[in-house]
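J.: Sequence plus the predicted model coming up.
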Amino acid sequence: MQQTGTVSVIIPCYNHGKYLSETLDSIEASTYPRIEVIIVDDGSNNQETVDFIESCRERKIKGQYVKILKQENQGPATARNKGINASSGNFILLLDADDKIDETYIEKCIWVLTKYPHISIVYPSVQHFGDQKDIWHAQPYDFRLLLDYNYLVVSAVFKKELWEKIDGFDEKIPGYEDWDFWIRAGSFGYEGYWLREPLFFYRKHNESRLNRDNQQRKKLISFIKEKNSQIYREAAKSINGRQENKSLVQKLATKIIRVGSHAPSFLKNIGRRIVKPILEKALRQDSSGSDTLFQMQTLEETSVDNYIRHSYEYTPNLQYIDLLTKRKSEVDRETLSILFVVPWLTVGGADKVNLDLITQFKEKGHEVHLFSTLTDKHAWHEQFKSMTSKITHLGNWFTGINELLDYTIDYIQANNIQVIQMSNSQLGYQIAHVIKKHCPHVKIVDLLHMEEPYYPFDYFRYSVRYKDAFDHRIVITSYLKEVLIDKYGETPNRVTVIPNGINVVDTYEETDYLKKVERNECVIGFVGRMEEQKLPMDFVQAANEIRKHTRHARFIMVGDGSLLKSTKDLANSLGIANCITFMGSRNDAVEIMKEEFSLLLMPSLREGLPIVGLEAFSLGIPVIATNVPGWNDIIFQDKTGFTISVGDYKKMAVSCLSLISNVEKRKEFSKNAYLLAQQSYSISKTSSNYLDIYKSLLSQDSCIS
């Protein structure tokens, strides 16, 4: 009996038992609740595989025992047909025994398949892992192009009725049977949808069957085209000139990629750096693999605002919401469901704040979801994913605002989102009113990090238009609260000051700072973007002044940006390049600070509440910085460090020298810095303040009801 809404995952396995555990774990971690798993042992003769498959009979995934089917070795096409024939779901996912899926993959496919009746296949972009680590992007569905080359992975999610209609996989084909399957599906009018995120993980290794098929590629292509010659003749009649030209471009790109895949490693690296961007431009794709949802950073209203206000009408995906929504008996009233809406997941202070908050919320037992809104490579994706698997990159997936809004509202309802934590997301602000209109129970809390009045754009000014959609505002300093109230007209009782929090070790001794004091040299460090705001060249000038008075100092700069080359050039011209180590962008900046830094020197033009300064304090590192809001909020003059006028790098050098020469004073500053971090900036305490606000807002509704 077919189970509506159930996804049957079919896993053909031939001697790949050593990988199968990872495959099953990835399915079990899926955010989609209705899954059955069927393993088809395709005549494995490896005892490790045979034993492991047999042990899977006792394993449950999503409450259902894994089903085991066996056959003589007949190949994946026969195994897939056998598994699908025995399945009870109305959706099918074919997953090879050495591959994996992202936790959100199935759920996102089901959203598409239940929203669009004309769509029968959802296929993703691909993350390669194992011997090769990169991302392969598919392309929007076009049946005519599919006849030229296969851009659909076999691990798409499709409706079972498709398989029934076209009589399944052809078991007589010697290879590329999945391409043949998609061609025949397309000839029957079944359409596909490209899910642009790389949510399918394909293992690259020498044992891959695809590698073997590719060795007889020309023969297999000729075979499939001859087998489906009638389909090709019918399609040829309807191809117009424009489509044919596009196909030629796609063919050329594919041929270049195919030739490049067999090139030596050094040529592949050149191809990725030089050829790939050219191909992407020719195909009008960015590095995410899609045409972007254009987001112009401006204080003025944009076409997105205009569309939302005058044209958007929500079309709910009721089937998806029903399939995902937890029953009331399954909901823990003490657990909050929190959705973070952020621009990207990249290296930066604001992102570190979000990551730390998410970590704390998860540790305290709450459910955390995350939306990013810009098209980006999201360098910190894995760091965030280690805390929450429920991540959607809206800017990478969607190319239209209507579909994005429908998904957002459906997701909020299906996942019982109670609180949305906004942080520096322009698109998040733009869609806030729509969220409140369709999900009035959801509380939206806005976090502002820094006012930048001298820039053409900043979130203090931008947020004014959308502030009525927010239930509460959080700023990180008392100064910023005054600005938000006095300058931007916010109501005082709607604004709370919560400083950025950081992880603080339990005791001062654990900072290991005293070990650094015993060294014969003092390391002075800089951590930040190499941009004008951070004044990295002032750091180099201060370093030069320090070197004039002592040879017991060296310098480390951690960070990347447009001024990196100029900063290095300045160090060379001053003759101190050999004293400064440029480390570039690093994910282990805190570890570097703990191991190396004696002092942190930060000559910024402006700051919000500098997370790097708080992290330095947590490690007992005194800070010398400019006297600007943010730094002067956390530095106690002549106690935890010094604040110096912007541009006065000579006085900064003098302050550093006073601590280099006076070891006892440096130790005193170090201890003061650590105690300040422990008492005022512990992430455990600051995250609890966020949760108190959320619970207070939600309790107001409870009192009304």
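T.: Great, that's in hand.

J.: For the rest of this, base every contact and every neighbour count on C-alpha atoms.
T.: Will do.

J.: which residues does the residue lying farthest from the centre of the chain contact?
T.: Most distant from the centre of the chain: H549, at 46.5 Å, with distances by C-alpha atoms, centre = their mean. With contacts defined as C-alpha atoms under 8 Å, 6 or more residues apart in numbering, H549 has no neighbours.

J.: Then it would be within a strand, right?
T.: No - the assignment for H549, made by DSSP: H, G, I helix; E, B strand; the rest coil, is coil rather than a strand.

J.: so what secondary structure elements neighbour the biggest helix by length in the chain?
T.: In the chain, assigned by DSSP state H, the helix with the most residues is helix 683-704. Helix 683-704 sits against helix 349-363, strand 443-448, with contacts defined as 3 or more C-alpha pairs under 8 Å, 6 or more residues apart in numbering; DSSP states H and E.

J.: Who are the packing partners of the helix or strand just after the first one?
T.: On the C-terminal side of helix 349-363, the closest following helix or strand by DSSP states H and E is strand 367-372. Strand 367-372 sits against strand 337-342, helix 349-363, strand 391-393, helix 394-397, with contacts defined as 3+ C-alpha pairs under 8 Å, 6+ apart.

J.: Could you single out the most deeply buried of the ones you listed?
T.: Looking across those with neighbours counted as mean count of other C-alpha atoms under 10 Å, the highest average goes to helix 394-397: a mean of 26.

J.: other SSEs contacting it?
T.: strand 191-204, strand 367-372.

J.: how about the next helix or strand after the last one: buried residues?
T.: If I follow you right, that is strand 367-372. Note on strand 367-372: by DSSP H and E, the next helix or strand toward the C-terminus is helix 381-385. Buried residues in helix 381-385, counted by 16 or more other C-alpha atoms under 10 Å: F384.

J.: One more to weigh against that first structure:
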Amino acid sequence: MNADYQSRYSYAPADPSADPDVLVVTLVVSVTDLARQEMALRAQSLQSWQWVIVCLPALAEGLLHLATDPRVRVIPEMHPASASRHLVQSSSCRFVCTLSADTALDPTFLEKAAWFLATNPHVACCNAYTRDESGALWSYGFEQGDRFLDTNYAGATALFFKEDLLATGLPLPINNDDAWEIWLQLADQGKWGFTIPQPLILSLYPLSMPPFQSRDPSHHTIQRDRLRARYGTLHGRFPHVGLTDATPFEAISDAPVLANHLAKSTTTKRILMIVPWLIVGGAERVNLNLISYLTQKGFEVSIVTTLIRQQHPWLSEFERFTPDIFILDLFLRLPEFPRFIVYLIRSRGIDTVIVANSYLGYQLLPFLRSHFPETVFVDLLHSYEEMWKNGGYPRASVGYQSQLDLTIVTGGHVKRWMVARGADPERIHICYTNVDVDRWRPDPQRRAEMRISLGLEEDDLLIVLIGRLTSEKRPLLFAPIIAALRKKTASRFLTLVLGDGPLRGQVERQIRELRLSDVMRALGRVNDDEVFGYLAAADVFLIPSQTEGVSVATMEAMAMGVVPVSADVGGQGELITADCGVLIPHGPHEVDEYARVLARFADDPDMRRRMGQAARKRVERHFALRDFGPRMEALLEQAWELHHTAPRVVIPIELAREWAAQIIEYTRQEMSLDEIWAERESWRSNPRPHPSLAIPLRQSFRRRVLRFVWAQVAHLYRWGVSRNMRWLVPLKERLVSEVYRRGW
């Protein structure tokens, strides 16, 4: 649990005397230090809680120091478990959290779990993945169903509906063994729980595998046999609980689920950023830089993500600046997204909402503005994409400009594109994204070390490509360009592809088919320090994209003294000039043109050194990060002024609800069509016989062998992932992809 969460977001109740929503109960039967639990509760984003510590009388004096907060009570009892049940019965709280003495809570756990239960009243309880302080992860829970007859997969810390907890007829759990029977009793009553697939519970002790069973094997066996004897008939009939899909034209509610009004000083400004995801990318780097600057200036920032079924590998990067992050699809159904965002704005007292590349964020603007006409709404744009939704986010910004107080673009090319399509130029302002030139700077020592490790001499050419391997980056041009380069130069060179994405497998296949393995390597996703090392060693940064804004990755490369060779698209011409890089227009002969330019650099080390120095100077003079934050802050001030001097139209709230319902239905259908399209593309790239047709004997044998092998190694894979061996995940994905590609 990060100790500075409270300093980065001032969670405190606006009215400390308000009735609590959550009763938190901790049972203590031995000497225990609850300082971490206290710190975590005070840092909760849901502040409407009451904490009751029920302990043996001999332990009460050592815990009384925790009761300085009026929401905390220490109650000595000879029988803590049964006494706590009476306390729950007499409580007016809707929810009860059983907080074990060996766990602490992530700042957003209570809020997320309460929202899940309130919007899924058929579910009895909610917990989350558990991690320990070393980073080891237990990523299992109620989805294990029948396996609960073998061991407790959910621990003892969870949030319950009060009535469902009492209906078990069991005392509150002191330890994991007690909780195990509660889970089975719930299942026997036709109730079950949900595990939020995010590590929101912190184990204060190292996680063993499995973590929630007695360390004494004989005790565990006795407990397991007793529970099997009582609940064995549950096998095969455990309830299944999950987030259900939206139904057609589902009604959108804006009725409050929780109040949770947080205190806010008159000098504090709070910002909500609506983003699609938290991935490794240029737009996300800009968001990180913006949030870093704003939090340093005393702003408090909340983040919601709106895409569904996505990975968020940069979540930890954003958590360095704010704990108030909500990946909505992990704990909410799609129709609840609008209501939660309304709640979040009201709960935090948000001053400004920034929509950054979230299409759903644009579509919900009329709904949000109708609820909060006093809030400022701004969007941040990087590039347009003609081939995606007829322009992508800038097209949406033009359409919703009447609901935005100001649009901020990161390049003049985006503004020109929008104005040509009818946008008001007075409401669009440019703020270049810029780069930290003190961090991204040439490092001769790192360069020498990296080039030695790669087997390169100083005059050998190292080409680096960095980016998510998706169609807009045109990664399927990488290998053809390098194949053409090899024919044009006798000089030694090496090409490194850094990044992951849906087209990575095809890039690797091209490398093999064109026999480029000696001069080209695809390294997959790498961390920031590794990116720095490769750029320190690099000579040329290749970026033949279909579309770009003013590329942050290009800025970072130039700041490191690396020469950019880029497609002449988007705002790249605002960054790259003839003395420090090369721009190549799209066209039928561009592969040969890229190869010709790269051959010149391979054959002339002095030229690429001169241009690399010029690239560094250009970024230092015109694109330094020190100018980005103040410019953004000034534009936000301008948006606030425009909001008061020239307010935007607000639609009636009844119309806003119907608008939101139509938007959620549009999103639901779009998701369904995306799945159908993905299935179509999968069949086109790898035709397979219909399942009703007989499978050839050899293929059938292979499948049986693969199933047998997976059954043997699955537990080792899960153990490795839980021990933070994250490299196992992409390895598994690549193996599965290869199996499907071969039709096994």
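T.: Here it is on my side, so go on. Keep in mind it's a predicted model, so treat the numbers as computed, not measured.

J.: Tell me which residue is most central in the first structure.
T.: The first structure has H381 as the residue nearest its centroid, 3.4 Å off, counting by C-alpha atoms, centre = their mean.

J.: Now that one: closest residue in space that isn't a chain neighbour?
T.: Of all residues not flanking H381 of the first structure in the chain, L345 sits nearest, at 5.8 Å (C-alpha to C-alpha, 6 or more residues apart in numbering).

J.: re earlier: mind putting the helices and strands packed on helix 683-704 of the first structure in a markdown table, distance to A414 of the first structure included?
T.: Converted to a markdown table, these look like this (distance: least, C-alpha to C-alpha, whole Å):
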| stretch | distance to A414 of the first structure |
| --- | --- |
| helix 349-363 | 20 |
| strand 443-448 | 16 |
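
J.: which residue ranges form the strands in the stretch 601-705 of the first structure?
T.: Along the stretch 601-705 of the first structure, counting by DSSP state E, counting those that start in this stretch, strands occupy 623-626, 641-644.

J.: hang on, the earlier thing: show me what the residue nearest to the centre of the first structure lines up with in the second structure.
T.: Taking TM-score structural alignment for the superposition, H381 of the first structure sits opposite L315 in the second structure.

J.: Okay, its match and V280 of the second structure: tell me how far apart.
T.: Taking C-alpha to C-alpha, to the nearest Å as the measure, L315 of the second structure falls 10 Å from V280 of the second structure.

J.: same check, this time on R668 of the second structure
T.: 26 Å.

J.: How about G232 of the second structure?
T.: 47 Å.

J.: Next, the contact list for D592 of the second structure, please.
T.: 481, 484.

J.: Need the counterpart of it in the first structure.
T.: Counting by TM-score structural alignment, D592 of the second structure lines up with K650 in the first structure.

J.: what sits against G570 of the second structure?
T.: Contacts of G570 of the second structure (C-alpha under 8 Å, 6+ apart): 383-384, 413-414, 547-550.

J.: can you check S389 of the first structure too?
T.: 103-104, 369.

J.: closest to L95 of the first structure among those residues?
T.: E103 (13.9 Å; C-alpha to C-alpha).

J.: How many neighbouring residues does that closest one have?
T.: Neighbourhood size, E103 of the first structure [other C-alpha atoms under 10 Å]: 23.

J.: before we move on, which element is it in?
T.: Taking DSSP H and E as the definition, one finds E103 of the first structure inside no helix or strand.

J.: so what's it closest to, chain neighbours aside?
T.: S30 (4.1 Å).

J.: Okay, the one you found and Y466 of the first structure: tell me how far apart.
T.: Taken as C-alpha to C-alpha, the span from S30 of the first structure to Y466 of the first structure is 35 Å.

J.: more neighbours, the two?
T.: The neighbour count for S30 of the first structure versus Y466, taken as other C-alpha under 10 Å, is higher for S30 (21 against 14).

J.: was I right about P140 of the first structure contacting Y193?
T.: Yes - with contact defined as C-alpha atoms under 8 Å, P140 of the first structure counts as touching Y193 (6.8 Å).

J.: quick one: what's aligned to A616 of the first structure in the second structure?
T.: Match for A616 of the first structure (TM-score structural alignment): A557.

J.: so how many other residues sit close to that match?
T.: 32.

J.: so it touches L535, yeah?
T.: Yes - counting by C-alpha under 8 Å, A557 of the second structure does reach L535; the two are 6.3 Å apart.

J.: Ok, which of the helices and strands packed on strand 367-372 of the first structure comes nearest L210 of the first structure?
T.: Per C-alpha to C-alpha, nearest to L210 of the first structure of these: helix 394-397, 27.2 Å.

J.: Name the surrounding residues that touch the closest one.
T.: Residues outside helix 394-397 of the first structure that contact it (C-alpha under 8 Å, 6+ apart): 195-197, 288-290, 292-293, 371-376, 404.

J.: got it, and stretch 653-673 of the first structure?
T.: Contact partners of stretch 653-673 of the first structure, identified using C-alpha under 8 Å, 6+ apart, comprise 508, 513-514, 517, 522, 542-543, 545-546, 599, 617-618, 620-622, 624, 638-642.
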